[in-house]
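Engineer: Whatever this is, show me its structure:
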Amino acid sequence: MLGRTYDDEVCSIARSLEVIGERWSLLIIRNALFSGTTRFGDFQQRLGIATNVLTSRLDGFIATGLMEKGSGSAGAEYLLTEKGRDLRGVLVALTDWGDRWAAPDGPPIIYRHDKCPGQVHSQLVCDSCGADVSTAAASRGPGMPDERWTGTIR
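Structural biologist: Next up, the predicted model:
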């Protein structure tokens, strides 16, 4: 998706950017997740995106397993896979950040729980003690090769 790769990075953020880091990518995923958009023409109309860019992004999503191409009564559909639906938390987290730092008039969109009127937000929680965490430290994970670990993220 991006014009360059992050081959020298051993980092899940960099690897994620390879798949969803282009500016249109998360907007396409947003429309698929929260608006139920599945058709090429609907993505194009709602986003105002050029057909060649949209084609490239959708083809890339299929190649990386974020979407699969299905067929409906009105033609081809682009359907999110489990991998694509797992980006829901990423989009909610970006929305929370944007609501705090880039929405001077207040949140333009509020995500709500589908079972009640409660609002949905991202939250960092410790998987050991369950505490709400506002800070976190990075440490070496099992996917970090010995020869790459310097004791810090680089």
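Engineer: can we go C-alpha only for contacts and neighbour counts from here?
Structural biologist: Noted.
Engineer: quick one: residue 12 from residue 45, how far?
Structural biologist: Applying CA to CA, to the nearest Å, the value for residue 12 to residue 45 is 32 Å.
Engineer: Need the three-state assignment for residue 76.
Structural biologist: strand (DSSP: H, G, I helix; E, B strand; the rest coil).
Engineer: Following up with a second sequence; could you model it the same way so I can compare the two?
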Amino acid sequence: MAEVLIAAVLLGFVIMSSLTALSQSYGFVRHARMVTLASQILQSVMEDLRLRNYSELKNNAAQTQPVDMTSVLTTERFASNFTSGFAISARYTTLVASGPSQPGKLTVELTVTWTENGSPFSRKTVTYFGEQGMSDYIYVGWAP
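Structural biologist: As a prediction, the model looks like this:
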């Protein structure tokens, strides 16, 4: 009888530790999924900005910084239960002001923030835009 009791207790410890490990692994997988999704959103928004002409970017740089771009989640078809807590912001910095003999230059820093289990996380990317660069010749004036 004692052997059965000891075996049952040991089996209980094994099962409980397995469930704990499984629960932790689900948390790690969820975090990896959220980081991947945040990176995909950053890349999509950045590519959308690269297809705009410089005057639109300059207008964004004139706004109060950082510019809230959370509405992009719905226009870029990223709206889901996973992205409901995401916030996207862009900070435009004018490096060189546009002039008659000098093309302008901007830097844009995109940041995605979200919260998981009470802990804040964020991912960010930075790029440069130049006036009379590719963005003035390749322009998308329509939305898919």
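Engineer: Give me the TM-score for this pair.
Structural biologist: Superposed pair, TM-score by TM-score structural alignment, normalised by the length of the second structure: 0.21. Supporting alignment: 62 aligned residues with a CA RMSD of 5.6 Å.
Engineer: need the helices for the second structure, in chain order.
Structural biologist: Under the criterion DSSP state H, the second structure contains helices at 2-50, 54-61, 72-75.
Engineer: Out of the ones you listed, flag the one nearest residue 113 of the second structure.
Structural biologist: Among those, the nearest to residue 113 of the second structure by CA to CA is helix 2-50 (8.1 Å).
Engineer: Which strands or helices does that closest one pack on?
Structural biologist: The contact analysis (3 or more CA pairs under 8 Å, 6 or more residues apart in numbering; DSSP states H and E) places helix 2-50 of the second structure against strand 105-116, strand 119-130.
Engineer: Give me whichever of those is most buried.
Structural biologist: Mean neighbours per residue, mean count of other CA atoms under 10 Å, is largest over these for strand 105-116, with a mean of 18.
Engineer: Now do that strand against strand 119-130, angle only.
Structural biologist: 160 degrees (axes from the mean of the first three to the mean of the last three CA atoms, to 10 degrees).
Engineer: So which elements touch strand 105-116 of the second structure?
Structural biologist: helix 2-50, strand 87-96, strand 119-130.
Engineer: what's that strand in contact with?
Structural biologist: Contacts with strand 105-116 of the second structure, where a contact means CA atoms under 8 Å, 6 or more residues apart in numbering, come from 31, 38, 42, 46, 58, 85-98, 120-131.
Engineer: From residue 9 of the second structure, how far off is residue 130 of the second structure?
Structural biologist: In this view, residue 130 of the second structure and residue 9 of the second structure are 69 Å apart by CA to CA.
Engineer: what's the answer for residue 31 of the second structure, then?
Structural biologist: 33 Å.
Engineer: same deal with residue 110 of the second structure?
Structural biologist: Distance, residue 110 of the second structure to residue 9 of the second structure, using CA to CA: 53 Å.
Engineer: just residue 22 of the second structure next, same as before
Structural biologist: The value you get for residue 22 of the second structure to residue 9 of the second structure, if CA to CA is used, is 20 Å.
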